[in-house]
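generate a structure from the sequence data that follows.
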Amino acid sequence: MENRKIIGVDLGGTSIKFAIVTQKGEILDQWSILTDISDNGVHITPSIIESIQTHMDKNNYTSSDFIGIGMGSPGTVNQKDGTVIGAYNLNWTTLQPLREQIQGALNIPFYIDNDANVAALGEQWVGAGAKEPNVVFITLGTGVGGGVVLNNTLIHGAIGAAGEIGHTTVDPDGYPCTCGKKGCLETVASATGVVRVATDKASTYEGDSPIKDAILNNHAVDTKMIMDAAKEGDAFSLEVVEEISDYLGLATGNIANVLNPSTIIIGGGVSKAGEFLADKIRHYFSQYAFPTIRESTNIRIAELGNDAGVIGASSLVLNESVHEHITK
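All right, here's what the predicted structure looks like:
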């Protein structure tokens, strides 16, 4: 058992990442393939099976060398049945019986969860969470997702929708969200949201700013450019980042008041702004968090980057296999 390994799979709309991971969370080997979403995504699962089988054959692995396969997937995941539905960026509109197909083909136990939940497990295990039992993970990417780990257990909620931090309301009169609500955190703190806030501000901001000028002249501007300009003292960009940080401080403050985690981890592409962004979030967090919670909660930048998914998927295998053993 001690030498058996885990296969972690991070299923994304562009690529599928794989890793062979030890029971201590160390990556021994990793590779990736492109995600073929053609024909309503029917090629995705067979390509996962083929890629794992090819890697096993090449390295003389057998199914008995592995405790299990863990996967993080977009869409609505049923952990118990091992199925996914509604992963629209994969063109999966019908129910996908992943466990039945993958476990059936490879004869290795298969476990699956939502991709943001899985990344939360990875960061909690060997990333910025440092094995602390109560950790919240927020990922600021194309959208805003999250995962909640309490008492070393991933929280799913009544219908598996716990951790939808991106749809926390931070401005009741704010931008319309793709979910149908208004003023969700995702509308202002995602990569596209930051640019949206900057674009709105540009039309009324009176000072000089190369970023403002670029926006008004319809030049391409992204979140990294805004964050970099703010770091260099561009007053317009600083104003944008302050507003974004206020929204994030409000959301994290309310999350902490309800859940009392020891650490809130900020990940995703927007988090590449690093401690510059974290310090600003901490400032606003202190305004919204209950005093004792304010003093006991750390806000940290994620450490695992693109490896959070495959490492978290591996952690999922350990957690679930131990749980199965206890309940038998």
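
could you use CA atoms for every contact and neighbour count after this?
Will do.

which residues touch Ala289?
Gly253, Asn254, Ala256, Asn257 (C-alpha atoms under 8 Å, 6 or more residues apart in numbering).

quick one: whichever strand or helix holds the last one to chain centroid distance?
The reference is to Asn257. Using DSSP states H and E, Asn257 falls within helix 235-259. Between the centre of helix 235-259 and the centre of its chain there are 18 Å (C-alpha atoms, centre = their mean, to the nearest Å).

run this one through as well so I can compare:
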Amino acid sequence: MKLAVFDIGGTNIKCGSFQDNKIASIEKFATPKTFAGLKLQMHRFIDQHNFDGIAISAPGAVDKSSGTIKGISAVPYIHDRPIFKELQEEFSLPVAIENDANCAGICEVNIGAGKKFTNVAFIIIGTGIGGAIFINKKLYKGNHLFGGEFGLMQTSDGGTLSTRATIVKAASAYERQTGIDNIDGEKLFLLADQGDKLAQDLIDKVYNYLAVGLYNIEVSFDFDALIIGGGISAHKGFSAEISKRLYAELVKNKVSEIMPEVKECQYHNNANLYGAAYNFISDYAIEVGNGNN
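Modelled structure (predicted):
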């Protein structure tokens, strides 16, 4: 079995060829402005190969029962249209689509950091916070497809986890308070390591907000593991610090016995592509593992 896999983002689209449980021929192109442009770019990749299906990771609330993507995103033309049917007819191939955060989680639960666990929360930290919930290794999306939208959890000061608990927001706060431009997450960590008190305080707040957020997630579901994704998860010591602070919250509330494993995601930038492929495999009930499909 050979799949064309696509990861649709607001700025770029990544694509590759999935076969024998590996992704090859990874390419990237600018996200087209129209649906017609998207199909044209997909043709340019798909027509070079002999694919058996198309697997897509996309923003938004993917409703498989209606074959549509609900919600809003930076790619407006993919929403509220019969996109499953349109792409199947366009390419004469079976199509599977799932939300991008869910795809990243599917990857980690199937072949990554969450592989050995049964009940897992995948938390992705970027400009905002999203994620996915897995119960008995099955994706739980909820009645309204909002399962795993951890970033919408409210904080005690009237914000949300997405507006309070990301390094991106902390870096922006540093820029506002100092007048210094071009501060990103890595630069903020570097400043903190060099003794910058403001940078240290801003990062400390991020860790504290995350610890409380993860505490709420853990006491709600009692997960085996929390898998941390997003670019910042690769920063040395990030997951370990979150784990330490989460444990402190659990101890404070006398529930330390439910402490989960907190692990950095394994697949990082290619998680969405792999997750899209494994979502296709699940949707079409295809057996994999021996490399002979």
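
next, the buried residues of the helix holding Asn257 of the first structure.
By 16 or more other C-alpha atoms under 10 Å, the buried positions in helix 235-259 of the first structure come out as 235-238, 240-257.

with stretch 276-288 of the second structure instead?
Neighbour count says stretch 276-288 of the second structure has Ala276, Ala277, Tyr278, Asn279, Phe280, Ile281 buried, by 16+ other C-alpha under 10 Å.

equivalent analysis for stretch 241-248 of the second structure, please.
So, applying 16+ other C-alpha under 10 Å, buried residues of stretch 241-248 of the second structure: Ile242, Ser243, Arg245, Leu246, Tyr247, Ala248.

got those residues as a markdown table, with secondary structure and distance to Ser17 of the second structure columns?
Below are those laid out as a markdown table (DSSP: H, G, I helix; E, B strand; the rest coil; distance: C-alpha to C-alpha, whole Å):
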| residue | secondary structure | distance to Ser17 of the second structure |
| --- | --- | --- |
| Ile242 | helix | 35 |
| Ser243 | helix | 36 |
| Arg245 | helix | 40 |
| Leu246 | helix | 39 |
| Tyr247 | helix | 41 |
| Ala248 | helix | 44 |
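
tell me the one among the residues you listed nearest to Lys236 of the second structure.
Nearest to Lys236 of the second structure among these: Ile242, at 11.7 Å, using C-alpha to C-alpha.

mind checking what the closest one lines up with in the first structure?
For Ile242 of the second structure, the aligned position in the first structure is Ile281, judged by TM-score structural alignment.

now swap in Asp283 of the second structure and tell me
Using TM-score structural alignment, Asp283 of the second structure pairs with Glu320 in the first structure.

which residues touch that match?
Tyr111.

can you show me the strands along the second structure?
Taking DSSP state E, the strands of the second structure run over residues 2-8, 12-19, 22-30, 53-58, 61-63, 68-70, 95-99, 120-125, 129-135, 138-140, 225-229, 261-264.

picking that back up, okay, and which of the buried residues of stretch 276-288 of the second structure map to helices?
Using DSSP state H, the subset of those located in helices is Ala276, Ala277, Tyr278, Asn279, Phe280, Ile281.

in these, find the pair that's most separated.
The span of those, defined through C-alpha to C-alpha, is set by Ala276 and Ile281 at 8.7 Å.

right, and Leu154 of the first structure touches Val148 too?
Yes: at 5.9 Å, Leu154 of the first structure counts as touching Val148 under the criterion of C-alpha atoms under 8 Å.

tell me which of these two has more neighbours.
Val148 (27 against 23; other C-alpha atoms under 10 Å).

quick one on the thing from earlier: what do Leu154 and Val148 of the first structure both touch?
Jointly contacting Leu154 of the first structure and Val148 under the rule C-alpha under 8 Å, 6+ apart are Asn117.
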